[in-house]
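In: Provided below are the primary sequence and the corresponding predicted coordinates.
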Amino acid sequence: MKILFLSQRVPYPPDRGDKITTYHVMRHLKERHELVSGCFLEEPKEEGYAAKLRGMGVRVHGFPIRPRARKLWALRALLTTQPITLPYFYDRRLANAVASEVAQGVDLLLAYSSSMGQYFSPYPALPKIQIFAELDSDKWLQYARNHSFPGSWIYGREHRRLLRFERELAHAVDACTVVSEVERELFLKQIPGANVAILPNGVDLEAFRPGPEGAREPATLLFTGVMDYGANVDGMLWFHREIWPQLKQAIPQARLLIVGSRPVPAIRALAASDVEVTGFVESTRPYFERATVAIAPLRIARGIQNKVLEAMASGLPTISSPSAFSGIDAQPGRDLLVADEPPAWVDALVGLLRDRERREALGKAARVRMETAYRWDAILGQLDHLIADARARAAARAR
């Protein structure tokens, strides 16, 4: 079977949230089908990533874009009825590549992220699966609630316009997927009648595994994530402002590692003798091995947070906000800790940093939970069933 898989970014390497999922989906499908990838290349080095995929047997249509110019172009949507997101990810070169592949014969269209589903509309007869992961429109609603005018107006507008598109898309495809039951309930509340299944994120249990205990540095906190992403920036600025000073009063030797590419100036400004801001790193694993506790203090989050899964798979005791924990199949208090307001965060951090046995128990339980519930091979077996069902639905339409 020939599958055309569309994603916003080249699905390699698996070093950020969306690319972690698209990489594992790509790897799973290429072992079973003829796979064609359609994606965008945001940096010159990503030409090498596309070449890597071609070496793995995937045909790649990868088109370079300039993100800054795209953002300016997308803002023109404010003068139309479109959401800003769609013109940012629309490109005639990719549309032509999709048309060419369909003309040669495609058995299934698959897209990751609703913005890539806009390429489906010319092909109503083909089987189609949309991996939503989560409702992007709801993320914009959260941004609107956390910003003042004019940001609140722009984000609120994007929420409304994108939700309208998501509704149209969900009813035009044969199957939709989201990452958790929490997301499925929200999805069906906003888009009643959609055929929506749960396809969770997984975690690479070989890449993220417990390291040597002797590598741990005392009283060291770890946050991982792309550091120009709004939710990560907001979460870490809030943590540094509201929690870090109180923690330092209780545990003066505490250190903070902020690990992730493209830190914005506000994040770089946090760097100090006790705060390390790394920028891009080849691998986060050494930092998981160094840290005492992982933190995920996100106030705005949708879907499943890979940073939490990776920390737990690494056997690292983890403290998460309710937003970052939402949708994860784990038990607070046994597998990780969940804290909301600053006093709860300080209490949880101080308690863990002063109690080695508690840290070890949480870390071991976290690893077991990841091994039980978040293996990629088991999760992606569900995608095979969805593909068969989508093809059956398309065949029924054709009769």
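Out: Right, received. Where do you want to start?

In: rest of the way, CA atoms for contacts and neighbours
Out: Noted.

In: residue boundaries of the helices in the stretch 251-399 of the chain?
Out: Counting by DSSP state H, counting those that start in this stretch, the stretch 251-399 of the chain has these helices, from start to end: 265-268, 285-290, 306-313, 322-325, 342-353, 356-373, 376-398.

In: How many residues are close by the residue nearest to H33 when sequence neighbours are not counted?
Out: What sits nearest to H33 in space, not counting adjacent residues and going by Cα to Cα, 6 or more residues apart in numbering, is M1, at 5.2 Å. By other Cα atoms under 10 Å, 11 other residues sit near M1.

In: check contacts around M1.
Out: When the contact criterion is Cα atoms under 8 Å, 6 or more residues apart in numbering, the partners of M1 are H33, E34, V106, D107, L108.

In: mind putting these in TSV, distance to L162, secondary structure and neighbour count included?
Out: Shown next, in TSV, are these (distance: Cα to Cα, whole Å; DSSP: H, G, I helix; E, B strand; the rest coil; neighbours: other Cα atoms under 10 Å):
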residue	distance to L162	secondary structure	neighbour count
H33	32	coil	12
E34	32	strand	16
V106	28	coil	20
D107	28	coil	14
L108	24	strand	21
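
In: and which of these is nearest E134?
Out: For the contacts of M1, the closest approach to E134 (Cα to Cα) belongs to L108, at 21.5 Å.

In: Q118 - how many residues pack around it?
Out: As a burial measure, the neighbour count of Q118 was computed by other Cα under 10 Å and equals 18.

In: is it true that L126 lies in a helix?
Out: No - secondary structure assignment places L126 outside any helix; it is coil (DSSP: H, G, I helix; E, B strand; the rest coil).

In: also this one, for the comparison:
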Amino acid sequence: MAKKISIPQSLKILFLTQVLPYPLDAGPKIRAYYVLRHLAQKHAVTLVSFVRSSDTPQAIAHLKQFCERVITVPMPRSLWRDGLALLRSLLTGTPFLITRDWVPKMAFAIKNAIRHSPFAIVHADQLWMAPYAMGGQPSAVSGQQAKLVLDQHNAVHLIPKRMAADTHNPLKKLILNRETRLMARYESRICQQFDHVVWVTDEDRKVVTHHPSFATRHSPLATRHS
């Protein structure tokens, strides 16, 4: 049986999201929102989130009602940025989906948040935020490193795998198959660097975590909206 993570009373938690978890108009946002609200009932949670042009001040104001702080960073998107991200992926072997969403301003915002107040736990919502969480681990309380928690939602490498199976374009299939291989290795390696990883289903967990030792640090946890 998977070991449940134990969270004491009144901790300071840094919660990182790739999408603003409000309004509740998409599955990942719904899951992140209710996990965030649940944690905020007993703990002081600082939310650091990417925002898009469609995100409104009203949505941010709503999140501020139960978060200690809400820090937002614009998510830049353009064809030339995607091209540079693909080049970095080719040169480094890092999955494109990860290089695309690496934004220095986000890393800087997290470092500033940590300087403002040390955190006991850094919670990364989805794999895209894992590199930022690992950069925030030096945040310490009483001389101890912050614990790292990753909410995986699902096995990310299955996304390009399904897309590759559906396309008839040879070049696109080649690129997607490469992304699948890179992401599968990256996903497994990153999960091993977190203190605890949470999944929506046990099936997704098993796809990524083949080693028996993972069972003590990984657990399926379905989203509850009540």
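Out: Received it, and whenever you're ready, just let me know what you need. Everything numeric in this text was worked out from a predicted model, so none of it was measured.

In: Please work out the TM-score for the two chains.
Out: TM-score of the superposed chains, computed with TM-score structural alignment, normalised by the length of structure 2, equals 0.81; 203 aligned residues with a Cα RMSD of 2.0 Å.

In: ranking the helices of the stretch 251-399 of structure 1 by burial, who's on top?
Out: Burial of the helices of the stretch 251-399 of structure 1 is given as mean neighbour count (mean count of other Cα atoms under 10 Å); helix 306-313 ranks first at a mean of 26.

In: Which residue range of structure 2 does that one align onto?
Out: Alignment note (TM-score structural alignment): helix 306-313 of structure 1 is unmatched in structure 2.

In: Check stretch 267-278 of structure 1 too.
Out: Applying TM-score structural alignment, one finds that stretch 267-278 of structure 1 aligns to no residue range of structure 2.

In: Same question for stretch 289-296 of structure 1.
Out: Across structure 2, nothing matches stretch 289-296 of structure 1 (TM-score structural alignment).

In: Quote the end-to-end distance of that stretch.
Out: Stretch 289-296 of structure 1 has an end-to-end distance of 17 Å (criterion: Cα to Cα, to the nearest Å).

In: Figure out which of the helices of the stretch 251-399 of structure 1 is closest to V179 of structure 1.
Out: If you check each of those against V179 of structure 1 by Cα to Cα, helix 376-398 wins as the nearest, at 10.5 Å.

In: returning to what we had before: include distance to L247 of structure 1 when you put the contacts of M1 of structure 1 into a markdown table, please.
Out: Listed next are the contacts of M1 of structure 1 as a markdown table, based on distance: Cα to Cα, whole Å:
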| residue | distance to L247 of structure 1 |
| --- | --- |
| H33 | 52 |
| E34 | 53 |
| V106 | 56 |
| D107 | 56 |
| L108 | 52 |
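
In: could you pull out the strands for the stretch 51-200 of structure 1?
Out: Counting by DSSP state E, counting those that start in this stretch, the stretch 51-200 of structure 1 has strands at residues 59-64, 108-112, 128-133, 175-178, 196-198.

In: Same check on the stretch 201-350 of structure 1?
Out: Secondary structure of the stretch 201-350 of structure 1, counting by DSSP E, counting those that start in this stretch: strands at 220-224, 255-259, 275-277, 293-296, 318-320, 337-338.

In: Point out the most buried one among the ones you listed.
Out: Sorting the strands of the stretch 201-350 of structure 1 by mean neighbours (by mean count of other Cα under 10 Å), the first place falls to strand 293-296, with a mean of 27.

In: which SS class is F40 of structure 1?
Out: Three states are possible here, and by three-state DSSP the one that applies to F40 of structure 1 is strand.

In: quick one: what's aligned to it in structure 2?
Out: For F40 of structure 1, the aligned residue in structure 2 is F50 (criterion: TM-score structural alignment).

In: cool, I154 of structure 1 as well?
Out: Looking across to structure 2 (by TM-score structural alignment), I154 of structure 1 lines up with I175.

In: contacting residues for the residue nearest to the match of F40 of structure 1 when sequence neighbours are not counted?
Out: Taking Cα to Cα, 6+ apart, and ignoring the residues beside it in sequence, F50 of structure 2 has V73 as its nearest neighbour in space, at 4.8 Å. If a contact means Cα under 8 Å, 6+ apart, then V73 of structure 2 has V48, S49, F50, V51, K105, M106, A109 as its contacts.

In: hmm, back to that, can you tell me which of the helices of the stretch 251-399 of structure 1 is nearest to C176 of structure 1?
Out: Comparing those by Cα to Cα, helix 376-398 comes nearest, at 9.1 Å.

In: tilt between that closest one and strand 128-133?
Out: 140 degrees (axes from the mean of the first three to the mean of the last three Cα atoms, to 10 degrees).

In: what's helix 376-398 of structure 1 packed up against?
Out: Helix 376-398 of structure 1 makes packing contacts with helix 17-30, strand 128-133 when contacts are defined by 3 or more Cα pairs under 8 Å, 6 or more residues apart in numbering; DSSP states H and E.

In: again, only this time at 10 Å
Out: Here helix 376-398 of structure 1 touches helix 17-30, strand 108-112, strand 128-133, strand 175-178, strand 196-198, going by 3 or more Cα pairs under 10 Å, 6 or more residues apart in numbering; DSSP states H and E.

In: All the helices of structure 2, residue numbers only.
Out: According to DSSP state H, structure 2 carries its helices in the segments 27-40, 57-64, 79-92, 96-100, 104-116, 130-135, 158-166, 170-191, 202-208.

In: JSON lines please, covering those helices and showing distance to A146 of structure 2.
Out: Formatted as JSON lines, those follow (distance: least, Cα to Cα, whole Å):
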{"stretch": "helix 27-40", "distance to A146 of structure 2": "16"}
{"stretch": "helix 57-64", "distance to A146 of structure 2": "23"}
{"stretch": "helix 79-92", "distance to A146 of structure 2": "28"}
{"stretch": "helix 96-100", "distance to A146 of structure 2": "23"}
{"stretch": "helix 104-116", "distance to A146 of structure 2": "10"}
{"stretch": "helix 130-135", "distance to A146 of structure 2": "10"}
{"stretch": "helix 158-166", "distance to A146 of structure 2": "30"}
{"stretch": "helix 170-191", "distance to A146 of structure 2": "16"}
{"stretch": "helix 202-208", "distance to A146 of structure 2": "24"}
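
In: Identify whichever of those lies nearest to L148 of structure 2.
Out: By Cα to Cα (comparing all of the helices of structure 2), the closest turns out to be helix 130-135, at 7.0 Å.

In: can you give me the offset of that closest one from its chain's centre?
Out: Here the centre of helix 130-135 of structure 2 is set off from its chain's centre by 9 Å, with Cα atoms, centre = their mean, to the nearest Å.

In: count of residues packed around H116 of structure 2?
Out: Residues lying near H116 of structure 2 (other Cα under 10 Å) number 9.

In: Then V156 of structure 2?
Out: Using other Cα under 10 Å, V156 of structure 2 has 19 other residues around it.

In: try A26 of structure 2
Out: Here the neighbour count serves as a burial measure; for A26 of structure 2 (other Cα under 10 Å) it reads 11.
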